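Asker: Here is my input; please provide its structure:
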Amino acid sequence: MQRLPTIVDVASTAGVSRQTVSNVLNSPDIVKPETRIRVEAAIASLGYHPHESARRLRMRKSSTIGIRLDPQTDGISGSVLDRFLHALTEQAAEQGLRILLFTARDHHDEVTQIERLRDTGDVDAFVLTSTTLGDPRTTRLAELGVSFVTFGRPWGVDDMDDPAHLWVDVDGRSGLHEATSAYLSTGLRRVGYIGWPAGSGSGDDRMRGWRDAMLEAAQSPASGEVELEALCVAVEDGVSQGAEAYRRLRAAGEVDAVVCASDSLALGALLASGGAIPVTGYDDTPVAAAVGLSSVRQPLDEVAAGVLELLTGAHAGRSTGGPANDPRHRLVRPRLVTRSPAPLPPR
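Answerer: Next up, the predicted model:
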């Protein structure tokens, strides 16, 4: 087996010391340009690749990003975080970074696990998911000086400009606004909404998209507000809950179409209606694609890219520091995917 070139081989070929080669690899600015060029030429000719583990140890940096692996609570909507993890891991690897997954019982235990991983030097920065109203994690990590970015806004505060931490999110309002407007543009008027109980942050954001589109199309704000009460049903997430919510909508009056806060709710509405009216979900999960359900797709590749940009760029995952003109957040616009569902037996 052919022996791989070492840093000693590079130093010998370039006629410099091992320390000079190390400086070229880790701190090139302190090396004279002519010497750096000679060392880089030796590296290229030998095909030398630095030992990443050794280099991380010397720099006391793990080049590792930690993220909690949430328990899968829903086989349909749970695929969103799986896709995000895949995109994040793939893009991190392209930048020479690693992803470390860990588990925790709840938000408070997650903070404890983060402190442990940071103190042992195993992880440099963290990504938080599933942000909630009054999320205890963000305040605590900011106090500890931990580098982190959240996938989700700091709900309950000044969402767009809060400097307390860095975040990337998908504009749920624009997604549901586009889905609702698409139905209204075809002449449909009674577009119902099935969402989650108030206070979920992302659910409230998606509901606002539907509400704003409906009020913009209403002949008068007063009549529009009254009509919306009968066209909106809030339930917990799930297929059976979506079916029950659809039946409640129909009991309150005719419905021309339905938009939903998730694909789980949309699938339930689609099954309960027997495909009699168009239904749009949210997340564009594999189930939505399989049954031909229209849905709002979250561009998770863009979310992952934004997370890594905030972690590795000028801000370095910190709430303080970094250029003032560089936004501390990234709000990504989703895309409506329109499909025609397969025929279903009437219910």
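
Asker: Going by C-alpha atoms from here, please, whenever you check contacts or count neighbours.
Answerer: OK.

Asker: Return the residues in contact with the nearest residue to residue 118 once chain neighbours are set aside.
Answerer: Leaving aside its sequence neighbours, residue 118 sits nearest to residue 124 (Cα to Cα, 6 or more residues apart in numbering; 6.6 Å). Residue 124 makes contact with 61-66, 118, 147 under the criterion Cα atoms under 8 Å, 6 or more residues apart in numbering.

Asker: what are the ranges of the strands in the stretch 101-250 of the chain?
Answerer: 125-129, 148-151, 166-170, 191-195, 232-234 (DSSP state E, counting those that start in this stretch).

Asker: Residue 263 is nearest to which of those strands?
Answerer: strand 191-195 (10.6 Å; Cα to Cα).

Asker: who's in contact with that closest one?
Answerer: With Cα under 8 Å, 6+ apart, strand 191-195 has contacts from 180, 183-184, 203, 207, 210, 214, 231-237, 242, 245-246, 249, 255-262, 265-266.

Asker: Would you confirm that residue 232 contacts residue 249?
Answerer: Yes - if you go by Cα atoms under 8 Å, residue 232 and residue 249 touch, sitting 7.5 Å apart.

Asker: ok, now how distant is residue 38 from residue 28?
Answerer: Distance of residue 38 to residue 28, computed by Cα to Cα, to the nearest Å: 12 Å.

Asker: Please identify which of these two sits among more neighbours.
Answerer: When neighbours are counted by other Cα atoms under 10 Å, residue 38 and residue 28 differ, and residue 38 comes out ahead with 17 against 14.

Asker: before we go on, could you also do this sequence so I can check it against the first one:
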Amino acid sequence: MGLLPTVDDVARVAHVSRQTVSNVINSPDIVRPDTRKRVESAIAKLGYRPHASARRLRTQKSSTIGIRLDPMTNGISGSVLDRFLHALTEQADERGMRVLIFTATDPESEIRQIRKLRDGADVDAFVLTSTFYGDKRTEWLIEHHVPFVTFGRPWGIDDMNDPQHLWVDVDGFAGLHEATTDLAARGARRIGYVGWPSPSGTGDDRRRGWETAMTEQFAGAADLDLLSVAVEDDVESARTAVAGLLERARPDALVCASDSLALGALMAASGPGLADVPIIGYDNTPVAQAVGLSSVEQPLNEVAAGALELLMGDTGNTVIHRGGDDPRHRLITPKLVSRRSTHLARYEDDTATVTKSAAGNHK
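Answerer: All right, here's what the predicted structure looks like:
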């Protein structure tokens, strides 16, 4: 077994001093960008990992990222944040960072928890999830100069490149646009939409994807309101709403803002003469996989990687100050996962599962 790489090894490969390597690791903002990138490249090449405990004592930084564990309000769609948390924890560990999980019942109590953790120097930065219009959490963090990144865009804010608000998100518009276009290419014409009540940043974005695709595919599609329903993210509520939609508007396919809604739609469409209505959900949860439901998948490993890159750079292991022309956000394209099953009889693929990018070509 070979010796582990040292700071001196990194300095030699990067053609810099030992102190410069230390600065890149502990205070990257004071190092010139080109030098920092060269050192980070050497660190990645050698697989060098500083001794975490020693670094925490030396820098007076916790090497810890805080994230709220959301209340489990929905066992289906709620699994998305669980998978994100798992990916974030794994990738943070690879950088020598820890993830501290805390609980809060609402945004106000989350702010109180953040203040307590920050005052105690227990956390260097925070990852926020479930962003919404008028999010007081981000306002507080910006006002108090606390480093953070959000999984979700700053909904309702004009400046999407605010250097004080780093964010990473999945392009829900692209996901629902691709799902709708895919159904149209397979012969569906009256494609309905099952979504959430507005205003909802995420939900409205996904609905726009459906609306735009319908307008592009079918010029003069004027009955879109007739073809859509908005309900809370609940299986039974969706089942009831979709039953009425099927009777009222007779859609020949459905796209949904979540797998919870899609499962309710599947239950509503399981009656006589309706079982061949294609249904596509969103999130590609284990439930969707278990029942053979097509769904739009969020690449959560990419989301976690984007969040950490925004906080710490491409390969860094400490929170940095972003300046100049550094990117302030990541918008990641989801994937459509199509499955052959009885409720997707319109699909003619011979394979059990076909995965394609949201921008890919149709078969």
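
Asker: Just send the strands of the stretch 101-250 of the first structure back as JSON lines, with distance to residue 220 of the first structure too.
Answerer: Output for the strands of the stretch 101-250 of the first structure, formatted as JSON lines (distance: least, Cα to Cα, whole Å):
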{"stretch": "strand 125-129", "distance to residue 220 of the first structure": "40"}
{"stretch": "strand 148-151", "distance to residue 220 of the first structure": "38"}
{"stretch": "strand 166-170", "distance to residue 220 of the first structure": "30"}
{"stretch": "strand 191-195", "distance to residue 220 of the first structure": "16"}
{"stretch": "strand 232-234", "distance to residue 220 of the first structure": "18"}
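
Asker: With respect to residue 103 of the first structure, which of those lies nearest?
Answerer: strand 125-129 (12.1 Å).

Asker: Who are the packing partners of that closest one?
Answerer: For strand 125-129 of the first structure, the packing partners by 3 or more Cα pairs under 8 Å, 6 or more residues apart in numbering; DSSP states H and E come out as strand 64-68, strand 148-151.

Asker: Kindly reformat those strands as JSON lines containing mean neighbour count.
Answerer: Converted to JSON lines, these look like this (neighbours: other Cα atoms under 10 Å):
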{"stretch": "strand 64-68", "mean neighbour count": "21"}
{"stretch": "strand 148-151", "mean neighbour count": "25"}
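
Asker: Quick one: map residue 124 of the first structure onto the second structure.
Answerer: Using TM-score structural alignment, the partner of residue 124 of the first structure in the second structure is residue 124.

Asker: contacting residues for residue 13 of the second structure?
Answerer: Counting by Cα under 8 Å, 6+ apart, residue 13 of the second structure has contacts residue 42.

Asker: Now it: which helix or strand?
Answerer: Assigned by DSSP states H and E, residue 13 of the second structure belongs to helix 7-14.

Asker: now swap in residue 305 of the first structure and tell me
Answerer: For residue 305 of the first structure, the host element (DSSP H and E) is helix 300-312.

Asker: Pull out the buried residues from that helix.
Answerer: 300-311 (16 or more other Cα atoms under 10 Å).

Asker: Tell me which stretches of the stretch 251-363 of the second structure form strands.
Answerer: 253-256, 279-282, 294-297, 329-332, 335-339, 353-357.

Asker: Out of those, the one nearest residue 74 of the second structure is which?
Answerer: Of all those, strand 279-282 comes closest under Cα to Cα, at 14.1 Å.

Asker: mean shift between that closest one and the first structure?
Answerer: Compared with the first structure after fitting, strand 279-282 of the second structure has a mean deviation of 0.2 Å; criterion: mean Cα distance after the TM-score superposition for the first structure.

Asker: For that strand, name the packing helices and strands.
Answerer: Against strand 279-282 of the second structure (3+ Cα pairs under 8 Å, 6+ apart) you get strand 253-256, helix 259-268, strand 294-297.

Asker: how about residue 263 of the first structure, what's its partner in the second structure?
Answerer: Per TM-score structural alignment, the equivalent position to residue 263 of the first structure in the second structure is residue 259.

Asker: Please name the residues that touch that match.
Answerer: Residue 259 of the second structure neighbours (Cα under 8 Å, 6+ apart): 76-77, 281-285, 287-288, 295.

Asker: wait, which of these is closest to residue 338 of the second structure?
Answerer: Checking those against residue 338 of the second structure with Cα to Cα, the nearest one is residue 295 at 6.7 Å.

Asker: what's the residue nearest to that closest one when sequence neighbours are not counted in contact with, if anything?
Answerer: Spatial nearest neighbour of residue 295 of the second structure, chain neighbours left out: residue 281 (4.3 Å); criterion: Cα to Cα, 6+ apart. Contacts here follow Cα under 8 Å, 6+ apart; on that basis residue 281 of the second structure touches 255-263, 288, 293-296.

Asker: Please, a PyMOL command that selects the buried ones among those residues?
Answerer: Command for PyMOL that selects the buried part of the contacts of residue 281 of the second structure, burial taken from 16+ other Cα under 10 Å:
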select buried, resi 255+256+257+258+259+260+261+262+263+288+293+294+295+296
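
Asker: Understood, closing this out.
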